[in-house]
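Participant: Please find the sequence and the predicted model below.
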Amino acid sequence: MLRRIAGVTRSRSLAALCAWWFASAPALAAAEQPALVEFNSDDRQDTSLAGYLYRPAGPGPFPAVIALHGCSGLFSTESPKRLSARHDDWAQRLVRQGYVVFFPDSFRSRGVDNVCKTRPRPVSVGRRARDVQGAIAWLARQPFVDGQRLALLGWSHGATSVLLLADRRRPPGVEVRKAVAFYPGCQRFLADRSWRPRIPLTILIGAEDDWTPAEPCRRLAQRFPRMIDLVEYPGAFHGFDAPAQPLRPHTGLAFTASGTGEAHAGTEP
């Protein structure tokens, strides 16, 4: 069962939920391996970044999802040249629904692999927000992308960046219609009374998350009931959507709910 703030929704697959959050599109064949592209961040240095692009077959134009990795980066620990199973799994699901999926690599492009245990973090959510602005500009120039149908999707550190971006205005001719955040850190936005989402925002979080806890997100959703849809998964911890990751403790983390540096993460089927 899914626990939904302001209502109860019966169990759905994550793929069905994804199709529901975004506008409907025809089912297409699964994507091949992503294409590597280069684009510039919208930061002060116009930093050159790598991006990984999945796209459906055909000329388009297709709606696009800009997807932001978490603090452990974009790549698999077992195969450093491949995107992690979670990122590839979600990209394949979205492509089958008819979406271009673009992963900006905010870490390796700057010589960083992982920031989960680093304090202060060498790549902040603010810098990542600038990376997304650059990704939006790049996507808007591609003939196979519909610049009026963009969405944001992020996990953990990337999800916190999504919340930051939900409060920002877009350049003319570009429309980010929706944002989806898996287990973001909501506390900073709860404390910032000036923050408010300008686009519909869905937050998905495990009720037992002890890394980025659900309670601040609950309170944030209560503050903006018309703009934020909060879905809680009872019994689930951080990283619940990653394929085949047994629940286990992680230690030495830079930021956790308890302040002890320990939290749990793993799949919740």
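Facilitator: Looks like it came in fine.

Participant: When you work out contacts or count neighbours from here on, use the C-alpha atoms and nothing else.
Facilitator: Noted.

Participant: Check the gap between Ile205 and Arg3 for me.
Facilitator: From Ile205 across to Arg3, the span is 10 Å (Cα to Cα, to the nearest Å).

Participant: More neighbours: the two, which one.
Facilitator: Set side by side, Ile205 and Arg3 show more neighbours around Ile205, with 30 against 19, by other Cα atoms under 10 Å.

Participant: in which helix or strand would I find the more buried one?
Facilitator: Assessed by DSSP states H and E, Ile205 sits inside strand 201-206.

Participant: what does that strand contact?
Facilitator: 166, 178-184, 214, 217, 227-238, 240 (Cα atoms under 8 Å, 6 or more residues apart in numbering).

Participant: Kindly write the ChimeraX command that selects the buried subset of these.
Facilitator: Typed into ChimeraX, the line below selects the buried ones among these, using 16 or more other Cα atoms under 10 Å:
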select :166,178,179,180,181,182,183,184,214,217,227,228,229,230,231,232,233,236,237,238,240
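
Participant: And here is the other one:
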Amino acid sequence: MIALASMISVLAYGFVLGGWFKPKSTLDEHLAELQDHCHVEIPEGKMPSNGFPTAVLVPGCLGSREHHQEWGEAICAAGWATVTVDSFAPRRLHGDVRLSRICHGGRPWGFVRAVNVIAAVTIASQRTELDADRVTLLGWAHGGWSVMDALSSGDVSRPTNLIETPPDWSDGVLASLLFYPYCGFGSRTERFGWVWDIPTMLFMRSDDRTVLPGVCVSAAERLQRDTVRTELSLFGGVTHWFDNSGDLDSSDHAFDQKLTRRVRSEVIEKLGNLAQDPCEAETTPIIQCKG
């Protein structure tokens, strides 16, 4: 019985986390699938000689919503192009299916969507109006999980639907900026760390009941031990989806305009620094508790 239980556990791990029984495709095949599902916005004004710095936006489990568009407009106004990833249309996941299936813990999980992050960065590198050497990743909730798992992708921990992770896909990625990412069971950061030293900032509620901040603290501590420059900002007195001005206004998902303006200003300032000087400054504190 013990041997049988052990075998079942191994098979369950292989099915859920290892992707042993999932069909795998090449990056070129994923690129072809995602090509028509990356929405690109170019800033107004004169294009820099190397193209515009580019922010890859990876929305959460409901896909691109009103607040992602607001973020995109603010980022464009700051002189950055945006590439918004739609991971769900190619998978024929629409409307209420996203809420009932993905948001409640169903598939696809973050390590499956991670290939869309890699593909979006690759697509951005192929466009002359985008600067492949100045790319920043922004992810919300499930999208933040996907970004983190993409950055953990290497020979040991790659997306379960990808045959091989390109060794140079993140060469132009300067930073990742993540909003209330999921870091719990199935997320690979705490276990595997990141393959690349990509400075990262995380913004989330200090007592979030949708994604537990404690596991994100552990993940951030793992990154810091691995010398990845990491800053985790925990905010009290707000809800999980604090920057969402258009959906699910409830006791656990309410828009906080003041905090959203504050975080957006911090992010725009960060992007401005990255656009001017790709070489980052000294290590930042791992956790900042903000009221």
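Facilitator: Now that the structure is in, tell me what you want to look at. It should be emphasised that the depicted structure is a prediction, and the values quoted were computed from it without experimental measurement.

Participant: what's the mean deviation for the strand holding Ile205 of the first structure versus the second structure?
Facilitator: Aligned to the second structure and superposed, strand 201-206 of the first structure gives a mean residue distance of 0.8 Å (mean Cα distance after the TM-score superposition for the first structure).

Participant: one step back: now do the shared contacts for Ile205 and Arg3 of the first structure.
Facilitator: Val231, Glu232, Tyr233.

Participant: In strands, which of those fall?
Facilitator: Using DSSP state E, the subset of those located in strands is Val231, Glu232, Tyr233.

Participant: Between those, which sits nearest Ile66 of the first structure?
Facilitator: Val231 (20.7 Å; Cα to Cα).

Participant: Surely Pro63 of the first structure and Gln142 touch.
Facilitator: No. At 11.4 Å, Pro63 of the first structure and Gln142 do not qualify as touching, with contact defined as Cα atoms under 8 Å.

Participant: For the stretch 101-250 of the first structure, which segments are assigned as strands?
Facilitator: 145-155, 176-182, 201-206, 228-233, 248-250 (DSSP state E, counting those that start in this stretch).

Participant: what residues are up against Cys183 of the second structure?
Facilitator: By Cα under 8 Å, 6+ apart, the neighbours of Cys183 of the second structure are Trp145, Thr189, Val211, Leu212, Val215, Cys216, Ala219.

Participant: mind redoing it with 6 Å?
Facilitator: Val215, Cys216 (Cα atoms under 6 Å, 6 or more residues apart in numbering).

Participant: That one maps to what in the first structure?
Facilitator: Mapped onto the first structure by TM-score structural alignment, Cys183 of the second structure lines up with Cys186.

Participant: ok, its match to Trp195 of the first structure distance?
Facilitator: For Cys186 of the first structure relative to Trp195 of the first structure (Cα to Cα), the value is 11 Å.

Participant: same deal with Ser156 of the first structure?
Facilitator: In terms of Cα to Cα, Ser156 of the first structure sits 19 Å off from Trp195 of the first structure.

Participant: Name the residue in those two with the higher neighbour count.
Facilitator: The residue with more neighbours, out of Ser156 of the first structure and Trp195 and counting by other Cα under 10 Å, is Ser156; that gives 23 against 15.

Participant: residue in the second structure matching that one?
Facilitator: Aligned against the second structure - with TM-score structural alignment as the criterion - Ser156 of the first structure pairs with Ala141.

Participant: and what of Arg121 of the first structure?
Facilitator: Using TM-score structural alignment, Arg121 of the first structure sits opposite Gly106 in the second structure.

Participant: burial measure for that match, as a count.
Facilitator: There are 11 residues near Gly106 of the second structure, going by other Cα under 10 Å.

Participant: re the thing from before, with neighbour numbers in mind, choose between Pro63 and Gln142 of the first structure.
Facilitator: With neighbours defined as other Cα under 10 Å, Pro63 of the first structure and Gln142 compare such that Pro63 has more, 21 against 11.

Participant: Tell me the residues of the second structure aligned with the strand or helix carrying the more buried one.
Facilitator: Secondary structure assigned from DSSP H and E places Pro63 of the first structure in strand 62-68. The aligned range for strand 62-68 of the first structure in the second structure is 52-58, by TM-score structural alignment.

Participant: Now do the buried residues in stretch 62-72 of the second structure.
Facilitator: Leu62, Gly63, Ser64, His67, His68, Trp71, Gly72.

Participant: And for stretch 129-143 of the second structure?
Facilitator: Applying 16+ other Cα under 10 Å to stretch 129-143 of the second structure flags 129-143 as buried.

Participant: who touches it?
Facilitator: 50-61, 125, 172-182.
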